[in-house]
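Peer 1: Sequence below, structure please.
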Amino acid sequence: MLTYQQALETVLRTLSPLPAEELPLPEALGRALARDVVAGWDMPPADNSAMDGFAFAHASLALRDELQVAGTARAGGGFAQKVSVGAAVKIMTGAPLPEGCDTVVALEDVVEDAGRIRPRKPVKKGDHVRYRGEEFREGEELLKEGTTLRAGEIGLLASAGVARVQVYRQPRVALLTTGDELVDLGVRPGPGQIVNSNLYLISARLREEGCTVWPLAIASDQRGALTERLAQGLEADLLLTTGGVSMGDYDLVQSCLNDLGFQLGFWKVAIKPGKPVLFGTVKGTPVFGLPGNPAAAAATFQLFVRPALRRLAGYRDPLAPHCRAILTARVHGGGSRQCFLWGRIDEEQGRYLFTPASRQSSGQNRGMQQAQALLAVPAHSPDLHRGDEVEVMLLYLPQGNFRGPGAIGVDNRQPSLDE
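Peer 2: Here you go, the predicted model:
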């Protein structure tokens, strides 16, 4: 049986980014660049003023204390004439520096009287001047392939005149939930039935990752119907199933995939929860079979599917961020498999705190309520204690307040795990 790290490496080694597409810059927010981007011009395009103030030649101050104001340079317009020694021009922020000027003094730092100015304090040559090309030069590389386009990157590219960009496609994911016991939301479950919560849980995570979700109808535990649904889902960029991957009489997902030409990457990983997770490809299309238990499905999504999605979408680093945190409750050491515990992250006095959820059952959704991180407990490791520093995998950014023991959904009981 593979370890978590071995299984993750198998996933990342198997997948490559999806084809690129060209988008208008505003529509590329959140995408990963598929090509390096270079500047089309210098920025700033000319020496200009960083302040509202007065521009002049610094050498003028060595000749006289006061300077004659010869006119105004506006942003977008400038000043057409050369400024002579002993003169100054009132200048607005961003206006090109007039010929003959090399220094700017801020409005609040001068005394202005009858068309003349006098600096209130010493002025250095080059003060408040932004020089041509100091941000970037024409032809300079601005962003590398794989960079995530957030607001700052969008602004940078706009300043360089980049109107359209090549970005990797976001995956279209077919989501198939299996099981005769499942009913749709809005239907009251009968004896032996449960609501298909996995559809909504995994759909929400897919949308959080920027994917297009293609929900397929619930597949019954019948070979014909299941194979038909699986074949339909293989038209997507990635097929994701929940349920039917263990060893029961009606766990038919892998068998039906085999009928479609499934190439096995792995089945079963030495983790808890989520041991029976399945991964492979059918004619190049990646397929994940997640366990049917909600917490196990969510954990294996975070551990394997999210990195796969980010690899397909071309992001430079497909792995989730980690941080150090202080444990707020005792945790039993690892058993024969590496354990992953849901928990909440809070900030207190400049440090992060990790509080394990008291409910860690793989069959419950309750343990994932308010969960922001997963704590990996290695196999055969000793117990962890309150106050120990641990490393956790972040799902969401930490909250800014620490509510302490006794918060809703959290207590100090020893977390327990099942399959």
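Peer 1: From now on I want contacts and neighbour counts done on CA atoms only, so please keep to that.
Peer 2: Will do.
Peer 1: Quick one: end-to-end distance for stretch 183-197.
Peer 2: Terminal residues of stretch 183-197 lie 9 Å apart, using C-alpha to C-alpha, to the nearest Å.
Peer 1: and what of stretch 286-303?
Peer 2: In terms of C-alpha to C-alpha, the two terminal residues of stretch 286-303 are separated by 16 Å.
Peer 1: Please list the outside residues in contact with it.
Peer 2: The list of residues contacting stretch 286-303 from outside it, by C-alpha atoms under 8 Å, 6 or more residues apart in numbering, reads 8, 15, 178, 197-198, 201-202, 237-246, 253, 272-274, 276-281, 305, 340, 360-365, 367-368, 395, 419.
Peer 1: Which ones among those residues map onto strands?
Peer 2: L238, L239, L240, T241, T242, K272, L278, F279, G280, T281, F340, Q360 (DSSP state E).
Peer 1: farthest pair in those residues?
Peer 2: T281 and Q360 (30.9 Å; C-alpha to C-alpha).
Peer 1: Only whichever of the contacts of stretch 286-303 are buried, select them in ChimeraX.
Peer 2: Remark: buried members of those, expressed as a ChimeraX selection using 16 or more other C-alpha atoms under 10 Å:
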select :8,15,178,197,198,202,237,238,239,240,241,242,243,244,245,246,253,272,273,274,276,277,278,279,280,281,305,340,360,361,362,363,365,367,368,395,419
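Peer 1: The structure of the following sequence is requested for comparison with the preceding one:
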Amino acid sequence: MSLPQPIPLDEAQARLLSGVVPLPPEELPVATASRRYLAQDLAARRTQPAADLSAMDGYAMLADDSVGPWQVVGESAAGHPFTGNLAPGQAIRISTGAHMPPESCTVLLQENVRREGNRLEMARDDGPTPRHIRRAGFDFSSGDILLAKGVAMDPARIALAISGGHGSALFGRMPRVGVIDSGDELAADPVNVLPHQIPASNGAMLAAMAVPFAADVRRAGPIGDELEALVAAFESLSDADVIITSGGASVGDHDLMRPALEAWGADLDFWRIAMKPGKPLMVARKGATTVLGLPGNPVSSHVTAFLFALPLLRALAGAARPLPRAITLPLAGELPEVGGRTEFVRAVLADDGARPVSQQDSSAQVALSGADALIRREIGAPAARKGDLLPVYLLRNGGIA
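Peer 2: Down below sits the predicted model:
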């Protein structure tokens, strides 16, 4: 069989995501929409703050009445505004977050006053000032776009949407995911593993990676190296939006993922990526279902899921920026020059930057479990030295932190 030339990583990611149409949105309570992606721009339905507020505890008085003494004639507390009108020589006690009186006023901090009964005077030269007033609308005004379509909801954005007057909104639907791991060497029970077997860990790993970005994750497997069994596994997950497989994507005599996909009726989109680890990655489609055939080595499976499966799930859920975002960190070590594939080096985050783990073999699970990040190295890059600034993907939170 003639093998296709590996395609560049960025081209493969763009090709995977270019035809993605987000799933139909659904309306949900904002308070329960953590990790969902907005399916609409969200405009403020109210102004925040709705009136001038005091930013400090103290006393409010007329703006042109800055010498004192003053007579305290009332109080404005958060949720309980002063309802009267101030006259020269008068002041009110005011709390942080409380409404300012309707007149043009200033605030005298409580630590700068001396009060005896209702008589108030300055205790030091730091007098009344408008600096301690939060003006109406300083945060946002009615009609302002608070959150753009495609952003991921997190605790701060949930609070902002609610403060803007939204109890519910339209969010992208989370995709349904199926996971298949395959290979005669896989044992379903990690407690009872024969000498010629290994525990089937990739399926659980991939399912766990998908859960934060999926509505439902189902597993099939482990499946042995049998064409009919693999076709049946695909058929059992045919209602999934995305099927992620592990193993069998290469070209050995027992690598049956491609023929199984063809037998199931899927069309191969592309296969083999110029990346390390993860070269055998395969992408196929059948109707509305996209299949990602990932390598069987656990590191390769994890890295390709991070760079392809999770972005695909986020794109289907309506993310405006589905790809993981790299940050720039100094290298806390040394790396050799790069060959003809984009390389991803497992690393831990240290005080002096990203430190490559000592074991980079694609089967090394101890090193993978301890890694915080992937250092990206471009094709043909020269050797890198300690302190060189390199792009780094953070593995936690799917690379979107």
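Peer 1: just curious, which of the ones in strands among the contacts of stretch 286-303 of the first structure is nearest to A160 of the first structure?
Peer 2: L238 (35.5 Å).
Peer 1: what's the spacing between the closest one and D317 of the first structure?
Peer 2: 19 Å.
Peer 1: Y59 of the second structure matches what in the first structure?
Peer 2: Using TM-score structural alignment, the partner of Y59 of the second structure in the first structure is F54.
Peer 1: So that match: helix, strand or coil?
Peer 2: Counting by DSSP: H, G, I helix; E, B strand; the rest coil, the backbone at F54 of the first structure sits in strand.
Peer 1: thinking again about what came up before, mind putting the ones in strands among the contacts of stretch 286-303 of the first structure in CSV, distance to D221 of the first structure included?
Peer 2: Shown next, in CSV, are these (distance: C-alpha to C-alpha, whole Å):
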residue, distance to D221 of the first structure
L238, 22
L239, 18
L240, 16
T241, 13
T242, 12
K272, 25
L278, 17
F279, 20
G280, 21
T281, 22
F340, 29
Q360, 27
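Peer 1: Show me which of those residues is closest to A329 of the first structure.
Peer 2: Nearest to A329 of the first structure among these, with distances taken as C-alpha to C-alpha, is Q360, at 13.8 Å.
Peer 1: Contact partners for the alignment partner in the second structure of that closest one?
Peer 2: Using TM-score structural alignment, the equivalent of Q360 of the first structure in the second structure is Q360. Counting by C-alpha under 8 Å, 6+ apart, Q360 of the second structure touches V345, R346, A367.
Peer 1: a markdown table for those, including distance to F234 of the second structure?
Peer 2: As requested, those are arranged in a markdown table below (distance: C-alpha to C-alpha, whole Å):
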| residue | distance to F234 of the second structure |
| --- | --- |
| V345 | 32 |
| R346 | 32 |
| A367 | 32 |
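Peer 1: What is the nearest of the residues you listed to W70 of the second structure?
Peer 2: R346 (67.4 Å).
Peer 1: what's the neighbour count on whatever residue of the first structure lines up with the closest one?
Peer 2: Aligning on TM-score structural alignment places R346 of the second structure opposite W342 in the first structure. Neighbour count for W342 of the first structure, taken as other C-alpha atoms under 10 Å: 27.
Peer 1: residues near the residue mapped onto V110 of the first structure from the second structure, how many?
Peer 2: Alignment note (TM-score structural alignment): V110 of the first structure maps to V113 of the second structure. The number of residues packed near V113 of the second structure is 17, by other C-alpha under 10 Å.
Peer 1: from what I can see V113 of the second structure touches R124, true?
Peer 2: Yes. Between V113 of the second structure and R124 there is a contact under C-alpha atoms under 8 Å: 7.3 Å.
Peer 1: where along the first structure do the helices fall?
Peer 2: With DSSP state H as the criterion, the first structure has helices at 4-14, 151-159, 197-208, 223-233, 253-259, 294-300, 306-312.
Peer 1: Please work out which residues of the second structure line up with the last one.
Peer 2: So the one you mean is helix 306-312 of the first structure. Using TM-score structural alignment, helix 306-312 of the first structure corresponds to residues 310-316 of the second structure.
Peer 1: Name the residues that touch the matching stretch?
Peer 2: Contacts for stretch 310-316 of the second structure (C-alpha under 8 Å, 6+ apart): 16-17, 20-23, 172-175, 209-210, 213-214, 242, 321-324, 398.
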